[in-house]
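Trainee: Turn this into a structure:
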Amino acid sequence: MPSFVYRITKYDPAHRDERGHYTGAEDTASDHGPVEDAYLAAIAAFAKDAGTDQVEIREPQIGNFARFGLEPPVDGYGLADLFPAGPAGFHDGAPVPIAVGLELIRSMLRDNGAWCRLEAGDAFAVHVGRDQYLYIGSNLPCETALAR
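Mentor: Purely as a prediction, here's the structure:
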């Protein structure tokens, strides 16, 4: 388990109460633009600081027929063209380059139906949580990524 864990969020810290709960308006859909790009740039920066260029898929899940997301359904759950073997490549333990990992995160931010955690042993981990919170863990403090 990584020693350093960071929560990355698009939500304004000025709208948190004394217990840290967010009290402002929550836009839980991806903007498909600068905010989404900032999330992906943050992951890339933390992965670089952690010395990670490849991650493994952990606990992959595919949405069922019931859709609760705000985004319209996407064919292939956002996995199209990410794996040479097609969606069958989306399985627990599958190694993927960080670039593919970033596209998986993009798909999760857009609520396309696929979800997983991405890990590189104890060196690095990332997953998208509820309401577009992003959690990144590293075995190093990632000072350069934090300075961004």
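Trainee: Going by C-alpha atoms from here, please, whenever you check contacts or count neighbours.
Mentor: Noted.
Trainee: How about the longest strand along the chain, which residues are buried there?
Mentor: Ranked by number of residues, the top strand in the chain under DSSP state E is strand 54-62. Neighbour-count burial for strand 54-62 flags Gln54, Val55, Glu56, Ile57, Arg58 (criterion: 16 or more other C-alpha atoms under 10 Å).
Trainee: JSON lines for these, including distance to Ala120?
Mentor: As requested, the buried residues of strand 54-62 are exported to JSON lines (distance: C-alpha to C-alpha, whole Å):
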{"residue": "Gln54", "distance to Ala120": "7"}
{"residue": "Val55", "distance to Ala120": "5"}
{"residue": "Glu56", "distance to Ala120": "6"}
{"residue": "Ile57", "distance to Ala120": "9"}
{"residue": "Arg58", "distance to Ala120": "10"}
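Trainee: Now the second one, please; I'll put the structures next to each other:
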Amino acid sequence: MFSWRITKYNPKNRDEKGCYLDKKEWTCFSEVGTKVSKEDYIRTESDYVNAITTFMDELGVNKLYLNALEMWSDEVKSQNVSPFLSKMWVGKPISAQEIKELAKLTLRNVIWCKLSSKNKFFVHFGYDYYMYIGTNMDSPNARKKIEATGLYVEEFFSPYLD
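Mentor: Below is the predicted model:
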């Protein structure tokens, strides 16, 4: 299985242990308006969401399955997404549009989820705007397209593998 960490964080700003050193960098949705403008946040969030569909397109995957789901009730209420989330359950096949919404909600710390398509593809989310994607085949075109948006694609095993 091929596996990558996809982030907005330049690998050149990491120490020898891999810790990111730029303390001025924003790391979550709650920093919109203080460390990051709404426009810059939305652009970055869109790049992450599109990274998922870029890999899916290269692999010919049109749906994923919801493998894990955690919700934080205060955030669900504040983002007004209860109707959408009431239709989600572990094991459910997820359409491309639902994947985009779940990714957005995860990046905004409303939920946490893991998505996959058997042994072909997975998406995991970590803290501080880290995303992990794994595929059963190399995906050079997807990686190139994602890097063209300004995101970094590094070979890395997901810490959220079962």
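Trainee: what's the TM between chain one and chain two?
Mentor: The TM-score (TM-score structural alignment, normalised by the length of the first structure) is 0.81; 134 aligned residues with a C-alpha RMSD of 2.0 Å.
Trainee: just to revisit the earlier point, in the second structure, what stretch matches the longest strand of the first structure?
Mentor: On the basis of TM-score structural alignment, strand 54-62 of the first structure is assigned to residues 63-71 in the second structure.
Trainee: mean per-residue distance, that stretch to the first structure?
Mentor: In the superposition with the first structure, the average deviation recorded for stretch 63-71 of the second structure is 0.9 Å (mean C-alpha distance after the TM-score superposition for the first structure).
Trainee: what sits against the residue nearest the centre of the second structure?
Mentor: Centroid check for the second structure by C-alpha atoms, centre = their mean gives Met131 as the closest residue, at 4.2 Å. The contact partners of Met131 of the second structure, taken as C-alpha atoms under 8 Å, 6 or more residues apart in numbering, are Arg5, Ile6, Thr7, Tyr48, Val123, His124, Phe125.
Trainee: How about Ile105 of the first structure?
Mentor: Shown in contact with Ile105 of the first structure (C-alpha under 8 Å, 6+ apart): Leu40, His127, Val128.
Trainee: longest helix in the second structure, by residue count?
Mentor: Ranked by residue count and defined by DSSP state H, the top helix of the second structure is helix 38-59.
Trainee: residues in contact with that helix?
Mentor: 6-8, 29, 32, 62, 96, 100, 103-104, 107, 121, 123, 131, 133, 139, 141-143, 145-146, 149, 151.
Trainee: Among those, the buried ones, what's the ChimeraX command?
Mentor: Listed next is the ChimeraX selection for buried residues among the contacts of helix 38-59 of the second structure, using 16+ other C-alpha under 10 Å:
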select :6,7,8,29,32,96,100,103,104,107,121,123,131,133,139,142,143,146,151
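Trainee: Could you tell me which of the contacts of helix 38-59 of the second structure belong to helices?
Mentor: Counting by DSSP H, the part of the contacts of helix 38-59 of the second structure found in helices is Ala96, Lys100, Ala103, Lys104, Leu107, Asn141, Ala142, Arg143, Lys145, Ile146.
Trainee: Of those, just say which sits nearest to Gln79 of the second structure.
Mentor: Lys104 (11.1 Å; C-alpha to C-alpha).
Trainee: Now check the first structure for the residue matching that closest one.
Mentor: In the first structure, the residue paired with Lys104 of the second structure according to TM-score structural alignment is Arg106.
Trainee: OK, contacts around its match?
Mentor: Glu36, Leu40.
Trainee: Quick check: the residue opposite Tyr11 of the first structure in the second structure once aligned vs Tyr20 of the second structure, distance?
Mentor: Under the alignment (TM-score structural alignment), Tyr11 of the first structure pairs with Tyr9 of the second structure. As judged by C-alpha to C-alpha, to the nearest Å, Tyr9 of the second structure and Tyr20 of the second structure stand 8 Å apart.
Trainee: The two: which is more packed in?
Mentor: Ranked by neighbour count (other C-alpha atoms under 10 Å), Tyr9 of the second structure and Tyr20 place Tyr9 first, with 20 against 15.
Trainee: separation between that one and Gly126 of the second structure?
Mentor: 13 Å.
Trainee: Contacts only, for the closest residue in space to Leu105 of the second structure that isn't next to it in sequence.
Mentor: Closest residue in space to Leu105 of the second structure, ignoring its immediate chain neighbours: Ile111 at 5.9 Å, by C-alpha to C-alpha, 6 or more residues apart in numbering. Ile111 of the second structure makes contact with Leu69, Glu70, Met71, Trp72, Val76, Leu102, Leu105 under the criterion C-alpha under 8 Å, 6+ apart.
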